[in-house]
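**Student:** give the three-dimensional model of this entry:
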Amino acid sequence: MFRQNKFFFPFLIVLLVIVLLCAIAFGAVAILPAHMFSALQHFLQGKGPANIYEGVFLQLRLPRVLLCAITGAILSVSGVLMQGLFRNPIVEPGLVGTSSGAALGASIVFVMAPQFSPAIKSLAGPLLMPIVAFFGALLATYAVYSLAKNAKRVSIMSLLLVGIAINAVCLSGMGFMSYIARDAQARSITFWNLGNFSGSTWQQVFIVGTVATIIFIVSLRYSKQLNALLLGEEEAIYLGVDPDKLKRRIMLLNTAMVAVATAFVGVITFVGLIVPHVLRLLIGSDNKRLLPASMLLGAILLTLADMFGRLILAPAEVPIGIITSLVGAPVFIILLKKFNLLQQKGGYNA
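**Tutor:** Next comes the predicted model:
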């Protein structure tokens, strides 16, 4: 529909700006455009917030909305990379262990950080949780891929089944961490596993944004190789692509950005599944267009979901993971039916 439409990307950019402004303006405390402008003006002049509205805008609402948009872009790009890597449109980080592995790593930090040596804490600093989450995500993703691989081919059914098993193992680990944790730590793990942007800070925006920007730029360099991989591994080799090397690099890139985002905002599922699938219907499967489009649309949809979660029970909040799962699960079922993975075959296959 929009494969050759030159206005598609400008439309997404304009829509993203509108959604970001609405997400900043609406909430338990309404922020008018005049408050935004004056707050930015005072900030550039080196002055503090002049009133509560400027304070909410600079210290709470703006970092939250920016972190939400960046996280949406990360999860969507991750979905594109994973689906291109496995050549299947129903793969996303939450289904292949990446998110749950990162969640387990972050849960370990929540509970065990007081026992870490001061040297480790001072060396890692604010990156302690992202680093542990990265290794947890990398280990879980590699385990799923290795166990699902058979005869140099990854079966999507094996991938889903192994992903379920690895997710269960990670959930068991998180359950154990919650069991041995203190009440405050257990409560933090519970809410964190539902996904939450309420504690967003400028430091988190800087860390996640920096990692995302670097990985986005690198990912775009692999768009042609991912396009070649869509033809099959043998055909990709004929076109000069090393599939094994490409898989290792894409898995590292994907794991790094998902782990960093998950470490700060918790587990948010199905965004990486919905956005790439919608965009393939609109603009096709060319990763050179699909990757940047997924950044924009992912940021738009997750920001909308977060705004909806803040408004539906204001001044209370609905965790964003609940909203994305509520919308994403039916879409996932539809995709499974579309690819005939829920059809019973009778006999021993029933």
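**Student:** going by C-alpha atoms from here, please, whenever you check contacts or count neighbours.
**Tutor:** Fine.
**Student:** quick one: the helices in the stretch 151-300 of the chain?
**Tutor:** Counting by DSSP state H, counting those that start in this stretch, one finds helices in the stretch 151-300 of the chain at the ranges 156-180, 183-193, 202-221, 223-229, 233-238, 243-265, 271-283, 287-311.
**Student:** for Ala299, what are its contacts?
**Tutor:** Leu16, Cys68, Ala69, Ile70, Thr71, Gly72, Ala73 (CA atoms under 8 Å, 6 or more residues apart in numbering).
**Student:** spatially, which two of those residues are the most separated?
**Tutor:** Leu16 and Thr71 (13.8 Å; CA to CA).
**Student:** look at these two and report which has more neighbours.
**Tutor:** Thr71 (31 against 21; other CA atoms under 10 Å).
**Student:** now that one. Nearest residue, chain neighbours left out?
**Tutor:** Leaving aside its sequence neighbours, Thr71 sits nearest to Ala261 (CA to CA, 6 or more residues apart in numbering; 6.0 Å).
**Student:** for comparison, sequence B:
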Amino acid sequence: MMSLRPGVLLTLLLIVGAAGVLAGVLVGSTGWADLGSDSMSIILWEIRLPRSLGAWWAGALLGMAGAMSQGLFRNPLADPYLLGSASGAGLAVAIALALTGISPQTSSLLAHIGLTGIAFVGTLVGVGLTLILARGVEQTLRLLLAGVVVGVVLNALTGLATLWAPDILRAMQAFLLGNTGLLGWSSVTVMTGCGVAAVVIGLLASPALDALTLGEATAASLGMRMGLMRLLLIFAFALATGAAVAQTGIVAFVGLVAPHLVRTLCPMLHGKLILMSAAAGGALLLIADVVARGLMRPQELPVGLVTALLGGVYLLVLMHRRGAPKR
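**Tutor:** Predicted coordinates for the structure are as follows:
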């Protein structure tokens, strides 16, 4: 595949993102927007535009978090949910729904904000349990294994919660499959703030990620304070992941595929990779959101199903191409 220059790639990704926002504003589950209608203008500016911008930001947060986690663990299969963030958010939402009976589809604005906050806290709790089980951030392999264990245990507890209160299954399904339908201007504001903070921390710690590609010993010999850098990176991608999951639920594959796609098109150091992965993740989730709205009108598909299908197909094609014998 032809390699692109970073500036060209970033421009293309931003153009795709802008086109996705425009398509998200003009295309809805009921068809194309009637720009001459007064009621439609309210729908465009108060519902569709914040939803599209929010979808871009959620994808951008997952993309940058994926780039950080893959660099930190030196594993191309690492994703933002690796340290128990998604399973923690899922358990927190399941417990909240079981105890209060709140449904994201019918809740008032106050109740929705409450669930959003609960999901964010659950994300941080999941990551915190992983750090406690791993006894800090010094050993990457221990962190990886601790994240897997915490994820399995919390997912099992989520299953128990849904068995205890089966009425929440439909609401939980919307959260577990991803949902952009409730994004508003407050969601955009929250994700923008968290995204800016996460990307600044990621850029400051990116030299450590570059050094880690040469190995732990080499990175330490270069004077990198790896314990501090790991802690900062985990905080950054936990913040980004928590903000995205709290607003949209669990959206599959975006955080895994976006860094892969960027590295395939343009190999680069981690500072630029984090920014490019954010742009790629935003474009991917926007495309998936427009497809989810338009594919089965007037019904909407869960956006997580679309991203899982697109991401799975991309990884299968990538695996086939790399596994094909050279001639």
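**Student:** superposed, what's their TM-score?
**Tutor:** Comparison of the two superposed chains (TM-score structural alignment, normalised by the length of the second structure) gives a TM-score of 0.83, and 315 aligned residues with a CA RMSD of 3.4 Å.
**Student:** if we can go back for a sec, can you redo the helices of the stretch 151-300 of the first structure as JSON lines with distance to Asn150 of the first structure?
**Tutor:** Formatted as JSON lines, the helices of the stretch 151-300 of the first structure follow (distance: least, CA to CA, whole Å):
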{"stretch": "helix 156-180", "distance to Asn150 of the first structure": "9"}
{"stretch": "helix 183-193", "distance to Asn150 of the first structure": "32"}
{"stretch": "helix 202-221", "distance to Asn150 of the first structure": "27"}
{"stretch": "helix 223-229", "distance to Asn150 of the first structure": "18"}
{"stretch": "helix 233-238", "distance to Asn150 of the first structure": "14"}
{"stretch": "helix 243-265", "distance to Asn150 of the first structure": "14"}
{"stretch": "helix 271-283", "distance to Asn150 of the first structure": "24"}
{"stretch": "helix 287-311", "distance to Asn150 of the first structure": "26"}
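**Student:** which one of the ones you listed lies nearest to Val132 of the first structure?
**Tutor:** Taking the helices of the stretch 151-300 of the first structure one by one with CA to CA, helix 243-265 is closest: 8.7 Å.
**Student:** what ranges do the strands span in the stretch 1-150 of the first structure?
**Tutor:** 149-150 (DSSP state E, counting those that start in this stretch).
**Student:** what ranges do the helices span in it?
**Tutor:** Using DSSP H, counting those that start in this stretch, helices in the stretch 1-150 of the first structure cover 8-25, 33-44, 52-56, 62-86, 98-112, 118-124, 128-148.
**Student:** check the mean deviation of the third one from the second structure.
**Tutor:** Relative to the matching residues in the second structure, helix 52-56 of the first structure has an average distance of 1.5 Å after the fit, by mean CA distance after the TM-score superposition for the first structure.
**Student:** same for that helix, what does it pack against?
**Tutor:** helix 33-44 (3 or more CA pairs under 8 Å, 6 or more residues apart in numbering; DSSP states H and E).
**Student:** can you give me the buried ones in the helix it packs on?
**Tutor:** Neighbour-count burial for helix 33-44 of the first structure, counted by 16 or more other CA atoms under 10 Å, picks out His35, Met36, Ala39, Leu40.
**Student:** which residues in the second structure does stretch 307-318 of the first structure align to?
**Tutor:** Stretch 307-318 of the first structure corresponds to residues 290-301 of the second structure when matched by TM-score structural alignment.
**Student:** got the contact list for the matching stretch?
**Tutor:** Gly20, Ala23, Gly24, Val27, Gly28, Ser29, Thr30, Gly31, Pro302, Val303, Val306.
**Student:** repeat that with 10 Å
**Tutor:** 20-21, 23-32, 52, 55, 177-181, 285-286, 288-289, 302-307 (CA atoms under 10 Å, 6 or more residues apart in numbering).
**Student:** for it, buried residues please.
**Tutor:** Val290, Val291, Ala292, Arg293, Gly294, Glu300, Leu301.
**Student:** please report how far the first one lies from Ser69 of the second structure.
**Tutor:** The one in question is Val290 of the second structure. 28 Å (CA to CA, to the nearest Å).
**Student:** and if you look at the last one?
**Tutor:** In this structure, Leu301 of the second structure and Ser69 of the second structure are 29 Å apart, going by CA to CA.
**Student:** Thr189 of the second structure pairs with which position in the first structure?
**Tutor:** Checking TM-score structural alignment: Thr189 of the second structure goes with Phe206.
**Student:** cool, and Val153 of the second structure?
**Tutor:** In the first structure, Val153 of the second structure lands on Val169 (TM-score structural alignment).
**Student:** make sure its match is actually in contact with Ala143.
**Tutor:** No - contact between Val169 of the first structure and Ala143 fails when scored by CA atoms under 10 Å: they sit 11.4 Å apart.
**Student:** where do the contact lists of the two overlap?
**Tutor:** In contact with both Val169 of the first structure and Ala143: Gly97, Gly163, using CA under 10 Å, 6+ apart.
**Student:** show me the contacts for Ile237 of the first structure.
**Tutor:** Ala228, Leu229, Pro243.
**Student:** top of those residues by number of neighbours, please.
**Tutor:** Leu229 (24 neighbours).
**Student:** skipping its backbone neighbours, what lies nearest the counterpart of that residue in the second structure in space?
**Tutor:** Leu229 of the first structure maps onto Leu212 in the second structure, with residues paired by TM-score structural alignment. In space, and not counting its chain neighbours, Leu212 of the second structure is closest to Ala219: 5.5 Å by CA to CA, 6+ apart.
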